[in-house]
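Q: Sharing a sequence plus its predicted fold:
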Amino acid sequence: MSEHNEEQPLNLDIPNHLEYSDDHVWVDLADGELAVVGITEYAAEQFGELVYVDLPEPGGHVDAGDEIVELESSKAVQPLISPISGTIRYVNRDVADDPSVINGDPYGEGWILKIELDDDEPELLNAEQYAKAVR
């Protein structure tokens, strides 16, 4: 029975233009200077309906591997682990006011932070690698 489940792909949106961490965080490096960070649709589904997002203040520095945001759902409290190092320049206050935005649009309006990169070569997965990791 488990073999059958493994063959069925998860019906998840995994945009090709983003990069991903093993911790289900996406990073959009298209801007070149600021990296937009959020959680993947997979993570949003695993958490369930988010009820609280504890955002850091802009201006703080984070290192890859740091817990930078606390996400609380009806199921659990989960930290968001930064996959990149840099300075937090913007936080999405809309998700603090209404965390369900992340559940509804994790790759768009549900972005969480914008970080000015220290290192422009973070070690991240491409969409295909991430899709294999969550299957």
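A: Structure's in. What do you need?

Q: C-alpha only now, for contacts and for neighbours.
A: OK.

Q: residue contacts, the closest residue to residue 125 other than its chain neighbours?
A: Closest residue to residue 125 apart from its sequence neighbours, by CA to CA, 6 or more residues apart in numbering: residue 20 at 4.9 Å. Residue 20 makes contact with 26, 27, 124, 125, 126, 127, 130, according to CA atoms under 8 Å, 6 or more residues apart in numbering.

Q: In addition, the following structure is provided for comparison:
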Amino acid sequence: MSEVVNGLLYSEEHEWVQTLEGDLVRIGITEFAQHQLGDIVFVELPESGTEVSSEDSIGTIESVKTVSDLFAPVSGTVVRVNEQLQDEPELVNSAPYGEGWMIEIKVNDDIKAALAKLMDADAYRAHTAE
């Protein structure tokens, strides 16, 4: 069974969201998602300053098996990108909830309303058990 971290929020498309300070959130893909993809060989992410909308594709994750879209779980502006993934995309496999994070977004709308659309850890566990 894949690790699901308590205290994070999750999208149906298998992204996790960590609230930071104020209206900032950090986003990555779950252990479940990286396990399904296999060995990650390339990650394409939006540039800082890019406006993103919830549920839109904002990049791709390429593995030895397939190429998969990365979806924005919230709307906002990309304020930081994990540049380390350009040289070490395998961090998504080895530390999906740590060094393998992908982007940070400044949420444009009411952050509580934006986060209310996501699942907590228990709901995500049930979602992946289906």
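A: Right, received. Where do you want to start? As the structure is a computational prediction, the values presented were derived from the model and not from experiment.

Q: Quick TM-score on the pair, please.
A: Scored against TM-score structural alignment, normalised by the length of structure 2, the superposed chains reach a TM-score of 0.93; 125 aligned residues with a CA RMSD of 0.8 Å.

Q: on that earlier part again, in CSV, list the contacts of residue 20 of structure 1 along with distance to residue 104 of structure 1.
A: Below are these laid out as CSV (distance: CA to CA, whole Å):
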residue, distance to residue 104 of structure 1
26, 16
27, 18
124, 24
125, 23
126, 23
127, 20
130, 21
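
Q: Which residues are in contact with the spatially most central residue of structure 1?
A: Closest residue to the average C-alpha location of structure 1: residue 39 at 2.3 Å, with CA atoms, centre = their mean. For residue 39 of structure 1, the contact set (CA under 8 Å, 6+ apart) comprises 24, 25, 26, 80, 102, 106, 107, 111, 112.

Q: picking up where we left off before, for the contacts of residue 20 of structure 1, work out which two are farthest apart.
A: 27 and 130 (12.1 Å; CA to CA).

Q: With neighbour numbers in mind, choose between the two.
A: Taking other CA atoms under 10 Å, residue 27 of structure 1 and residue 130 do not tie; residue 27 has more neighbours (29 against 18).

Q: Aligned to the more buried one, what sits in structure 2?
A: Counting by TM-score structural alignment, residue 27 of structure 1 corresponds to residue 17 in structure 2.

Q: helix/strand/coil for that match?
A: Following DSSP: H, G, I helix; E, B strand; the rest coil, residue 17 of structure 2 is assigned to strand.

Q: does it really touch residue 7, like I thought?
A: No. Applying CA atoms under 8 Å, one finds residue 17 of structure 2 not in contact with residue 7, separated by 9.3 Å.

Q: which stretches of structure 2 form helices?
A: 31-37, 84-87, 91-94, 111-116, 121-129 (DSSP state H).

Q: ranges for the strands of structure 2?
A: For structure 2, the strands defined by DSSP state E occupy 9-10, 15-19, 24-29, 40-44, 51-52, 57-63, 67-71, 76-81, 103-107.

Q: thinking again about what came up before, quick one: what's aligned to the residue nearest to the centre of structure 1 in structure 2?
A: Mapped onto structure 2 by TM-score structural alignment, residue 39 of structure 1 lines up with residue 29.
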